[in-house]
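Q: this one's sequence-less:
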């Protein structure tokens, strides 16, 4: 990525590293995928944020939906924070439900909450949640991601929905946005309680981190990345706390899709102080498990349950959806939105095909 400054060790502030760090983050894919590069962050000390009851979303509250904050545990014992949305004029019967997650590095007050509230307006019980180690969810150290734990987070959300009095536990689907599109597919492949899946503007985070964008990483580059990430573990172990990647450069420059990310995460449109992508950062070693734990290996085993891929025609990430669609078994659908970019499907109400999402889930989560 252009515009990166040379980085050097500053252990007093928890900052790393050598002049090759910028190449490490670029090659690992996590820097661009989660909005890397400028000044380094000190180690976040708080285990988690206390859940607030204030409406601190980046979208307006709907008068047609009841909202409540909830918490639930995943099977690793981490307490996850969620926003539960229920149709206001719901009958006494149990409803179909949706667990909603993403994008990668975002929080539930952003895109996932918007999707969840909108689908609740359309008759579903929905749950948007913060992944482990991020947002208002628990886990320490902060701002760590894992293809295993994050897949588990989706399944824990399904646990929670299935225990709610308003939910028919035999009619649960999932929506994954951006990097959580891949997590949704990973969860559905093993969790047979999921009856239908939507992956919107999806990334396969294990692919981009292990192979780079458009699979451009060479074996030599991958080896260099893993060598440096491995040695970073000694640095972190010696300090007793992890070092963090550079945070996003708030200037609007770089690749066009990075400008799109900036215009969502770093402006009033989508900025949220708890989001990793809104000026915060992942741990440097976050890419390690993404390099050898491909999450879409068993995607064909979602069948006979249906999968709907939704992606923008002009999205830099379209190839992720096309490859995943080819690997999935029937029934499946790839819906390409004309003229749409990757981030248009985060929050553009006139671009996100909510009518299609509603008809898809109405059909496949029917009583």
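A: The structure has been received and is ready for your questions. All values reported here derive from a predicted model rather than from experimental measurement. Numbering: from 1, shown residues only.

Q: when you work out contacts or count neighbours from here on, use the C-alpha atoms and nothing else.
A: Noted.

Q: all strands of the stretch 151-300 of the chain, in order?
A: Under the criterion DSSP state E, counting those that start in this stretch, the stretch 151-300 of the chain contains strands at 167-177, 194-200.

Q: for those, which one sits closest to residue 324?
A: The closest of these to residue 324 is strand 194-200. By CA to CA, the value is 9.9 Å.

Q: quick check: angle from that closest one to strand 167-177?
A: Angle, strand 194-200 to strand 167-177, by axes from the mean of the first three to the mean of the last three CA atoms, to 10 degrees: 20 degrees.

Q: got the contact list for strand 194-200?
A: Here strand 194-200 makes contact (CA atoms under 8 Å, 6 or more residues apart in numbering) with 170-178, 180-182, 184-185, 188, 305-311, 345, 357, 361, 364-365.

Q: pull out the buried members of these.
A: 170-178, 180-182, 184-185, 188, 305-311, 345, 357, 361, 364-365 (16 or more other CA atoms under 10 Å).

Q: among those residues, which are in helices?
A: Per DSSP state H, helices hold the following members of those: 180, 181, 182, 184, 185, 188, 345, 357, 361, 364.

Q: got another one to weigh against that:
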């Protein structure tokens, strides 16, 4: 099954039409490798259709994009979990602000174990949403964890792991060695107005993370330099052919790296569908209702069909 849709003019957000706004967020904690991870579980008014695990962009926390999509899916009848990955936000783990794609995939699998053990969610299918960098992280998690029944990537970034700069990798390795020998953790800003030595040298990223628009109290504008041992060579593309569950791609020609998104989608061999929206860029997928609503509508319909 291959379905493809392009929306140049997204409809009025569903939550202004028919979605049930009665959503209850409750604290939800679990552990991975001895560290406590802290999340918010969004529960719909009625019996959940399924449980959605969400993960978000680089350096982000549960109150940002992951939480936005979790709440939107809960409005559409799903239980949905957004959580702070290990080393971020309220969750434990050191070095703080370590961006480790495979570590984040391991966090997702730990989250699946936790929701399946929760009596409120017993027997419910588990599905997944990854936003931005979280799309690539979730791809690896889903390819490696057969308990996840379907996957939607929203403005996902799906790197192929090629072209990693040896100098960047060496910088990350040196930061790790410094921490191991002295305990000192080197970090740089995640964003800055001048787009200098930062993790995300994008003006639109600063306009979100560096301003009240997205800089929630739980967010720390920092990126552990040690992350450069993990992020440059991360390969999400290899997971595409290994997916065994249905996949929904939600993207835009103006979002980050559409060729990666198209290559990933082409390599998926399971039932798949794609929805192309008309965004201004990448970051408006995090907080623009005219993008969030059609993406959440598409994911809800896709998941419902996928789990039968």
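A: Received, thanks. Source: prediction; values computed, not measured.

Q: one step back: could you find which two of the ones in helices among the buried ones among the contacts of strand 194-200 of the first structure are furthest from each other?
A: Top of the distance list for those (CA to CA): 345 and 364, 22.4 Å.

Q: just the helices in the stretch 51-200 of the first structure please.
A: Assigned by DSSP state H, counting those that start in this stretch, the stretch 51-200 of the first structure shows helices spanning 111-121, 147-162, 179-190.

Q: need those helices in a markdown table (columns: distance to residue 326 of the first structure).
A: Converted to a markdown table, these look like this (distance: least, CA to CA, whole Å):
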| stretch | distance to residue 326 of the first structure |
| --- | --- |
| helix 111-121 | 26 |
| helix 147-162 | 21 |
| helix 179-190 | 13 |
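
Q: from those helices, which stretch is densest packed?
A: Ranked by average neighbour count under the criterion mean count of other CA atoms under 10 Å, these are headed by helix 179-190 at a mean of 28.

Q: where in the second structure does that helix fall?
A: Residues 133-144 of the second structure are matched to helix 179-190 of the first structure when aligned by TM-score structural alignment.

Q: now that stretch, how far from the centre of its chain.
A: Once both centres are worked out by CA atoms, centre = their mean, to the nearest Å, stretch 133-144 of the second structure turns out to sit 8 Å from its chain's centre.

Q: report the mean deviation for that stretch after fitting onto the first structure.
A: Average distance, stretch 133-144 of the second structure versus aligned residues of the first structure after superposition (mean CA distance after the TM-score superposition for the first structure): 0.7 Å.

Q: identify the residues contacting that stretch?
A: Outside stretch 133-144 of the second structure, the residues that touch it by CA under 8 Å, 6+ apart are 55-58, 101-102, 104-106, 108-109, 128-130, 148, 151-159, 236-237, 239-240, 242-244.

Q: out of the ones in helices among the buried ones among the contacts of strand 194-200 of the first structure, who's nearest residue 289 of the first structure?
A: Among these, and counting by CA to CA, the member closest to residue 289 of the first structure is residue 182, at 14.9 Å.

Q: how near is the closest one to residue 317 of the first structure?
A: Between residue 182 of the first structure and residue 317 of the first structure the computed distance is 12 Å (CA to CA, to the nearest Å).

Q: where do the contact lists of the two overlap?
A: Common neighbours of residue 182 of the first structure and residue 317, counting by CA under 8 Å, 6+ apart, are 202, 203.

Q: count of neighbours near the equivalent of residue 200 of the first structure over in the second structure?
A: Taking TM-score structural alignment, the alignment pairs residue 200 of the first structure with residue 154 from the second structure. Residue 154 of the second structure has 30 neighbours, counted by other CA atoms under 10 Å.

Q: before we move on, what about residue 225 of the second structure?
A: So residue 225 of the second structure, with other CA under 10 Å, has 26 neighbours.

Q: ok, it - contacts?
A: Residue 225 of the second structure makes contact with 98, 171, 172, 175, 186, 187, 188, according to CA under 8 Å, 6+ apart.

Q: the fifth one matches what in the first structure?
A: Pairing criterion TM-score structural alignment: the partner of residue 186 of the second structure within the first structure is identified as residue 243.

Q: and the gap between its match and residue 138 of the first structure?
A: Applying CA to CA, the value for residue 243 of the first structure to residue 138 of the first structure is 19 Å.

Q: the more surrounded of these two?
A: The residue with more neighbours, out of residue 243 of the first structure and residue 138, is residue 243; 27 against 24, by other CA under 10 Å.

Q: isn't that one right up against residue 236?
A: Yes - assessed by CA atoms under 8 Å, residue 243 of the first structure is found in contact with residue 236 at 6.3 Å.

Q: name the residues contacting each of those two.
A: Common contact partners of residue 243 of the first structure and residue 236 (CA under 8 Å, 6+ apart): none.

Q: just give me the match in the first structure for residue 227 of the second structure.
A: Counting by TM-score structural alignment, the partner of residue 227 of the second structure is residue 286.

Q: residues contacting that match?
A: Residue 286 of the first structure makes contacts with 144, 145, 146, as judged by CA under 8 Å, 6+ apart.

Q: 6 Å instead?
A: Residue 286 of the first structure makes contact with 144, 145, according to CA atoms under 6 Å, 6 or more residues apart in numbering.

Q: same question, residue 289 of the first structure
A: Neighbours of residue 289 of the first structure in contact, by CA under 6 Å, 6+ apart: none.

Q: now swap in residue 129 of the second structure and tell me
A: Contacts of residue 129 of the second structure (CA under 6 Å, 6+ apart): 54, 151, 152, 153.

Q: gap between it and residue 105 of the second structure?
A: Per CA to CA, residue 129 of the second structure is found 12 Å from residue 105 of the second structure.

Q: try residue 169 of the second structure
A: Relative to residue 105 of the second structure, residue 169 of the second structure is positioned 20 Å away (CA to CA).
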